[in-house]
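**Q** Here's my sequence, what's the structure:
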Amino acid sequence: MPKLIATHEVDDVAHWLSSPKRAEVFASVAKDICTFVDPANPNRVGLSMEVADMAAFQAIMTSDAGAEAMKYDGVRPETLVVLVAS
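**A** So this is what the prediction gives:
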């Protein structure tokens, strides 16, 4: 099961941290989701997770539900970087 790290900027860190959307959207394909905040950049955040099915993860990331969750969470999509453990 690959581990991922995703970083991006958000409009409101407190809102992003308290959002239920992460669990709602990724629960079917990921487990052990942890959140991180960059102490040097107050709008940069990150997630780590274990993904059971990379194709399903990618499908969620490009779906309307994924886009709506990012919008709800205040994610700035142009800043998204996803890294996969090798």
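**Q** Only C-alpha atoms from now on, for both contacts and neighbour counts.
**A** Fine.
**Q** how about residue 36, what does it touch?
**A** 45-47 (Cα atoms under 8 Å, 6 or more residues apart in numbering).
**Q** Please tell me which one of the residues you listed counts the most neighbours.
**A** Neighbour tally across the contacts of residue 36 (other Cα atoms under 10 Å): the maximum, 21 neighbours, falls on residue 45.
**Q** From residue 77, how far out is residue 62?
**A** 11 Å (Cα to Cα, to the nearest Å).
**Q** Between the two, which is the more surrounded one?
**A** residue 77 (13 against 10).
**Q** Name the residues that touch the longest helix along the chain?
**A** For the chain, the longest helix by residue count, based on DSSP state H, is helix 64-73. If you take Cα under 8 Å, 6+ apart as the criterion, helix 64-73 is touched by 10, 15-16, 19, 21-22, 25, 60-61, 76-77.
**Q** Please give the structure of this sequence too, so both can be compared:
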Amino acid sequence: MPTIMVCHDVKDAKHWLASPIRKQVLEPVGVANIRTFTDPQASNHVGLVMDVADMEKLMAFMQTQAAADAMASDGVLPETMMILVQS
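**A** As a prediction, this is how the structure comes out:
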């Protein structure tokens, strides 16, 4: 099961941290052990580390309206998103 790191900017880090939506939408597509991070130097820069059972399934999900809606609700700025896979 690969571990990935996702970094992106958000409109409001406190709102993003408090939101249950990421867990609600990611767990059903095989994501587990989601950990959140914030940048102490840039209050709107955040990240996740998570274990992914099926990267293809996750990447397909990220192209759906459900993923776009979840990111919008959490205040994610999708154009800033960077995904790294543990190697």
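**Q** Any idea what the TM-score is?
**A** Scored by TM-score structural alignment, normalised by the length of structure 1, the superposition of the two chains gives a TM-score of 0.97; 86 aligned residues with a Cα RMSD of 0.6 Å.
**Q** re earlier: the longest helix of structure 1 vs structure 2 - mean distance after superposition?
**A** Superposed on structure 2, helix 64-73 of structure 1 shows a mean distance to its aligned partners of 0.4 Å (mean Cα distance after the TM-score superposition for structure 1).
**Q** List the buried residues in that helix.
**A** Buried residues in helix 64-73 of structure 1, counted by 16 or more other Cα atoms under 10 Å: 66, 69-70, 73.
**Q** Sketch out the strands for structure 2, chain order is fine.
**A** Listed in chain order, the strands of structure 2 (DSSP state E) span 3-10, 31-38, 45-52, 76-85.
**Q** Onto which residues of structure 1 does the last one map?
**A** When strand 76-85 of structure 2 is aligned against structure 1 using TM-score structural alignment, it corresponds to residues 75-84.
**Q** ditto for the first one
**A** The counterpart of strand 3-10 of structure 2 in structure 1, counting by TM-score structural alignment, spans residues 3-10.
**Q** Disregarding residues adjacent in the polypeptide, which is nearest to residue 4 of structure 1?
**A** residue 84 (4.6 Å; Cα to Cα, 6 or more residues apart in numbering).
**Q** list the contacts for that neighbour?
**A** Per Cα under 8 Å, 6+ apart, neighbours of residue 84 of structure 1: 2-5.
**Q** for residue 50 of structure 1, same thing?
**A** Counted by Cα under 8 Å, 6+ apart, residue 50 of structure 1 has contacts 1-4, 30-33.
**Q** Any of these buried? List them.
**A** Buried among the contacts of residue 50 of structure 1 (16+ other Cα under 10 Å): 3-4, 30-31, 33.
**Q** closest to residue 55 of structure 1 among these?
**A** residue 30 (11.9 Å; Cα to Cα).
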